[in-house]
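Visitor: Predicted model, plus sequence, below.
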Amino acid sequence: MRKVREALLDRAFFPGEGWRANNRRFGWILDCREIEMAADVMPAVSRLLYELIAPFAPQAVVGTGLSGAPLVGALVLESARRAHPMDGLVLRDQRKAYGRRRQLEGPIPPAGSDVAIVDDLESSGATAGWIIETATQYGLRPIVVVTLVRFDNHARDSSAHDEIPRRYLFTLSDLGIACAPENVSAPPVTWRVNGVNIPDDVPFSRPVHARGLIVLGSNQGQLLAVDLSGAERWRTPLGDPRDPSPTHCTPVITADGLIIGSDDGVVRCVDCDTGRLRWMTPCADRVGAGLVDDGRGHVLVPATRLPHEGAVLSVRTRDGRIAWRRPLAGYAHSRPAVVASTAVAADNSGTVTAFGTTGEQQEPLWRVMLGAPVKADLVVDDTDSCYCADFHGWLTALALADGGIRWRRRLGGCLYAVPAVADDRLYVAGDGHVFALERRSGRVDWVAPVGSRAARGAIAQLTDGTIAVGCGDGSVRFFSAAGRLQSLLQTGGAVTSGVTAIGGRRAVVASADGCLYFLDPLIGQRGSAARVGKEQSAP
């Protein structure tokens, strides 16, 4: 069973692919033929399906089309191997226009014989109902419908003949593709600060945690610091206090202070304890992506000169002096990644570029075109794989040394979430699912639904292995390391910047409802609404 389940998720589940009859895209498609015709998986499929059918002891098994016919053949062979043979029948859409002009092909048993209906999937039941009615017209007696996967919580067709028993290996909820009823605990909100941001569809500045403070920028032009009790420690305007510049940039804490960029293109450094401005450096027209400390006394700044030009700047943390500037192929909306003396940046043209951080080599170390804008932050792991999530839904693992593609996998129609590396896994969210991947190969370990709108921002792992995901439907979802939904908080707006882990099992998240939430998912009552502790408003 485990082998088939893993194969369904890794080889038959295609997020962001498939077309409806009206030429509109599906959000995802499950194409079981990818495993039905695979030599390493089909024997296991036939054994499991036979065990579902055997208690009914049919004389024959009936299927239709390119999904049912391979299963019919496999079950005929499996039944012969077990010395309880069943014949196989394949049903055409309509009678063949030549030859024997038959619709039902194969050794048709005598009238009144019991038959089992087999298919890969059942959703509304319309296909199974049609097979049942057609087999009955041939004098046969359908006694069970057996499938690999049943779509639970799907509207049933009036012709499905639900009086015929159903048996299946998995439901969509079993696989994690569809939502089961979400009767889970709501994590307590230890405190909440209101009025941090105004509603905005652009990802917010993600909170950072250091030195006992939680610091984030605001699209109202403020840099705000609160302590772990939710009390405000300081607030600094980004620019003219009468008309400060909004920011969507995630700040970075360095030995020389807290540094953040803003929509006016200026990078500012403030004192971590007081918020007092230390220096400011104009870099471009806009700095909207997160900054990264290169570990050599500089931060790398992804900067945009409107309308389309981008660059990466190295800015000295001590005084704000620009050490070097490297052009990108498009505007910068993704936080770079740095390992040793190599920096990797992505841009809206879909180009990923590697630079040396010393400034001695002006030419890029390598460039790779991914073919779609990259706006999610880049992540590099301890195997020197750089993970890039793009706007066509592909997650690509590049070799840090030369930009070679180690693997690629499509996980949705558009990826805007920052991958999280934990142990041997990579966690990333797409249009409606969060995925746990084996990071060396990209193989899918598990899938879980994350609501009707795309997940965005950073995914966090808490210290007990819990995975926290912020979602476009306004929810913050906490999953076990095995992919089981443990708790869910529903905020009043989209969670576009993701989740920041704050030690233990606590987390902080900014929502488009304007609030900053401090959560403790360890505590909660099953099925309860979220309980809010201390609540305060930002001035």
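Guide: Thanks, I have it.

Visitor: Please make it C-alpha for all contacts and neighbour counts, starting now.
Guide: Noted.

Visitor: Ile108 against Leu91, yeah?
Guide: No: Ile108 lies out of contact with Leu91 (C-alpha atoms under 8 Å); the separation is 11.0 Å.

Visitor: So which of the two has more stuff around it?
Guide: It is Leu91, of Ile108 and Leu91, that has more neighbours when counted by other C-alpha atoms under 10 Å, with 20 against 17.

Visitor: What are the neighbouring residues in contact with that one?
Guide: Val62, Gly63, Thr64, Gly65, Gln103, Leu104, Glu105, Ile131 (C-alpha atoms under 8 Å, 6 or more residues apart in numbering).

Visitor: from these, which ones fall inside strands?
Guide: Of the positions in the contacts of Leu91, Val62, Gly63, Thr64, Leu104, Glu105 sit in strands, assigned by DSSP state E.

Visitor: Enumerate every residue touching Pro282.
Guide: Gly265, Val266, Val267.

Visitor: Contact partners for the one residue sitting closest to the centre of the chain?
Guide: Most central in the chain under C-alpha atoms, centre = their mean is Ala429, positioned 1.4 Å from the mean C-alpha point. Neighbour list for Ala429: Leu411, Leu415, Ala417, Pro419, Phe435, Ala454, Ala455, Arg456, Ile459, Val469 [criterion: C-alpha under 8 Å, 6+ apart].

Visitor: Over to Arg192?
Guide: The neighbours of Arg192, taking C-alpha under 8 Å, 6+ apart as the test, are Gly230, Cys515, Leu516, Tyr517, Phe518, Val532, Gly533, Lys534, Glu535, Gln536.

Visitor: Please repeat the previous calculation with a cut-off of 10 Å.
Guide: The contact partners of Arg192, taken as C-alpha atoms under 10 Å, 6 or more residues apart in numbering, are 229-231, 508-510, 515-519, 532-537.

Visitor: which SSE is it in?
Guide: In this assignment (DSSP states H and E), Arg192 forms part of strand 189-194.

Visitor: next one: that strand to chain centre, how far?
Guide: Relative to the chain's own centre, strand 189-194 is displaced by 27 Å; criterion: C-alpha atoms, centre = their mean, to the nearest Å.

Visitor: ok, second structure coming up, stack it against the first:
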Amino acid sequence: MDDVECATSSHAPPSLGDSTLELALEQVRAAILRHCIKFSESFTRDGRLLDWCIDLRELLYRPVFSALIGRLLWDRIRQLDPDFIGGMTLSAEPVTLGILHAALAEGRDVNGFSVRRKPKAYGRRRQVEGMQPARHSRVVIVDDLFDGGQTVADVMSALQPFNAAVIGAAAVVDFCNPAFGSRVHHTVARSSLFTLADLGLQAAPAPPAQPLFVFGPLNQGDYTAPHSTPFMDEAGIVAASDTGYVVALDSLGNERWRIRIREHVKGVRTALLHCEDSILFCGYDGFFYCVDRHTGALRWATCLGAFIGASPVIDMTRGVAFVAVNHGNRRSDVAAIDLAHGAVIWTTPAAAESYARPALCEPDHVIVAANDGVVRSLSRADGSVRWEVKLPAQVKGWINVDGPTCFAGCFDGCLHALDAMTGKTLWRRKLANWLLVHPATVRGQVFVSSTQHVCSLSQADGSITWMAPADGRVTGVGIDPEGRSCVCASDRGSIYCLDVSSGRRRWEYHAQGAFRVTPAMSGTRCALPGYDGALYAFSLSGPADSSGGGGAGPDR
């Protein structure tokens, strides 16, 4: 049971004095995020699938919240001194009843009504049901949501035969659609408990940032789309190109060294990792590479298969890397590699190709996934299977393990939380029509994207704690080492720095090309490559002077 349910589990809602009004609003806001935000489950009248919707009926038919919402809305409209309250069936009815009970508790004599879309074809053949508004009575129209205002306008039209005076309109959530004002007369007082911005579904303006430096072109050739997350520390950045080279920059963006991999046309599509004084990465040529962090000198290169599209994970204690390797013909295996010499320690075959980054699970497991939806826990010592579960669709993003829980994004559109020791499903949360994500975790939260939002979910049960809008799909979220800021980027060219605790935008930047990688993070900076061929570096603290150096690097 979460805090929202515990806080409102008594038979009567708390009184709404000045000291508790803000608390009550926060209880309802949290409950809306928990119960009412639905992803890829709603359709338009012409059959198009919506990215998201708000279904407040999931909350309004819970008695405690219906009563609490009624008391909050009554607090907003009581000064209008209404005689009648009502709206369009079906959505307005629980709102109406909640407000009527709140008014009755104060001894106010207020009546309610409900409006049909069309007059009933039999019985009393009414369009306005319930109490019929008296002539010149004061009416407030209510609804669960305000969008374009057409529903309110339809209710006003149905009330015209009664000569009632519509003095106000109130809803739980107002989309603040400009069309509302063109359909509903400005003399009608309009109020709501929340706007989309209050719920994190619409962004507040954020300061524009400037890069510390832009290095490029990182990729030159027919195919310039980067897939590789750079490595970053306070000394600089090591980044990879899909056109086959790896480049190291200092903290000002000046090039220090550059190397090519064997099959440079296929490039590098995995994250770059750091172990002691080495940089490790996998090429799409099927080789696993180890180079010197300071000079780029090749230490070893081991051919593991036909191609490697999944980033490796490193066990620092054992000095071993675990890599998903593809062999063609939709076959793959997981290989354990000795980091000292690049030797293969063991391999475990899989029945499908793999593009999912593995994750370590303490004390001695590694969890892997593949395109057939199979998630497996392997022994780090010999690759033997500890447990295996099959999810409904492909798993192509990064696997993340935090304590006892394994998180995997699936092409069924759900983030799946599994017991890391048994594989048992703990919960799953629908976030999109399909999901290719790199979940990140900190402080009991898991950060993952939907189609047009970044969401912070409770690791315990998958409930939403905050949402932050994005202008497109976000693949991964980078979190700074102190767990205060997270950075993400969309496939429409936007970069956002968000507050980890609230999702509020600290700054944003808009580039020319798409971003489809997880940002690299250091103590004070972040960096990521874009589809425009450039590598961008930013200060996490906010807008910065862009004159810090760096520039074009020749493809040599």
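Guide: Thanks, I have the structure now. Everything quoted here is computed from the prediction, not taken from an experiment.

Visitor: Name the helix or strand for the equivalent of Ile279 of the second structure over in the first structure, please.
Guide: Matched by TM-score structural alignment, Ile279 of the second structure corresponds to Leu258 in the first structure. Following DSSP H and E, one finds Leu258 of the first structure within strand 257-261.

Visitor: Tell me roughly how far that strand lies from the second structure on average.
Guide: When the second structure is superposed, strand 257-261 of the first structure averages 1.9 Å from its matched positions, counting by mean C-alpha distance after the TM-score superposition for the first structure.

Visitor: helices and strands around that strand, which ones?
Guide: strand 213-217, strand 252-254, strand 266-270, strand 277-282, strand 292-293, strand 298-305 (3 or more C-alpha pairs under 10 Å, 6 or more residues apart in numbering; DSSP states H and E).

Visitor: try 6 Å
Guide: strand 266-270 (3 or more C-alpha pairs under 6 Å, 6 or more residues apart in numbering; DSSP states H and E).

Visitor: which position in the second structure aligns with Ala332 of the first structure?
Guide: For Ala332 of the first structure, the aligned position in the second structure is Ser354, judged by TM-score structural alignment.

Visitor: circling back to that earlier point, rebuild the contacts of Leu91 of the first structure as JSON lines, extending it with distance to Glu36 of the first structure and neighbour count.
Guide: Putting the contacts of Leu91 of the first structure into JSON lines (distance: C-alpha to C-alpha, whole Å; neighbours: other C-alpha atoms under 10 Å) gives the following:
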{"residue": "Val62", "distance to Glu36 of the first structure": "16", "neighbour count": "27"}
{"residue": "Gly63", "distance to Glu36 of the first structure": "13", "neighbour count": "26"}
{"residue": "Thr64", "distance to Glu36 of the first structure": "14", "neighbour count": "22"}
{"residue": "Gly65", "distance to Glu36 of the first structure": "13", "neighbour count": "12"}
{"residue": "Gln103", "distance to Glu36 of the first structure": "23", "neighbour count": "15"}
{"residue": "Leu104", "distance to Glu36 of the first structure": "22", "neighbour count": "21"}
{"residue": "Glu105", "distance to Glu36 of the first structure": "20", "neighbour count": "16"}
{"residue": "Ile131", "distance to Glu36 of the first structure": "20", "neighbour count": "23"}
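
Visitor: what kind of secondary structure is Gly98 of the second structure in?
Guide: helix (DSSP: H, G, I helix; E, B strand; the rest coil).

Visitor: dump the residue contacts of it.
Guide: Residues in contact with Gly98 of the second structure (C-alpha atoms under 6 Å, 6 or more residues apart in numbering) are Ser66, Ala67, Gly70.

Visitor: For it, which non-adjacent residue is spatially closest?
Guide: Spatial nearest neighbour of Gly98 of the second structure, chain neighbours left out: Gly70 (4.0 Å); criterion: C-alpha to C-alpha, 6 or more residues apart in numbering.

Visitor: for Glu482 of the second structure, same thing?
Guide: Nearest to Glu482 of the second structure is Gly523, by C-alpha to C-alpha, 6+ apart, at 7.5 Å.

Visitor: Secondary structure class of that neighbour, three-state.
Guide: Reduced to three states with three-state DSSP, the structure at Gly523 of the second structure is coil.

Visitor: What's it aligned with over in the first structure?
Guide: Matched by TM-score structural alignment, Gly523 of the second structure corresponds to Gly503 in the first structure.

Visitor: and what of Thr270 of the second structure?
Guide: In the first structure, the residue matched to Thr270 of the second structure (TM-score structural alignment) is Cys249.

Visitor: quick one, what contacts that match?
Guide: For Cys249 of the first structure, the contact set (C-alpha under 6 Å, 6+ apart) comprises Ser205, Gly261, Gly288, Ala289, Gly290.

Visitor: wait, is it part of a helix?
Guide: No: note on Cys249 of the first structure: no helix contains this position according to three-state DSSP, which reports coil.

Visitor: Against Val72 of the first structure, how distant is it?
Guide: Noted for Cys249 of the first structure: a distance of 57 Å to Val72 of the first structure, by C-alpha to C-alpha, to the nearest Å.

Visitor: rewinding a little: where in the second structure does the strand holding Arg192 of the first structure align, residue-wise?
Guide: Using TM-score structural alignment, strand 189-194 of the first structure lines up with residues 211-216 of the second structure.

Visitor: coming back round to it: which helix or strand contains the match of Ala332 of the first structure?
Guide: Counting by DSSP H and E, Ser354 of the second structure is part of no helix or strand.

Visitor: corresponding residue for Met295 of the second structure in the first structure?
Guide: Actually, residue 295 of the second structure is Thr rather than Met. Aligned partner of Thr295 of the second structure by TM-score structural alignment: Thr274.
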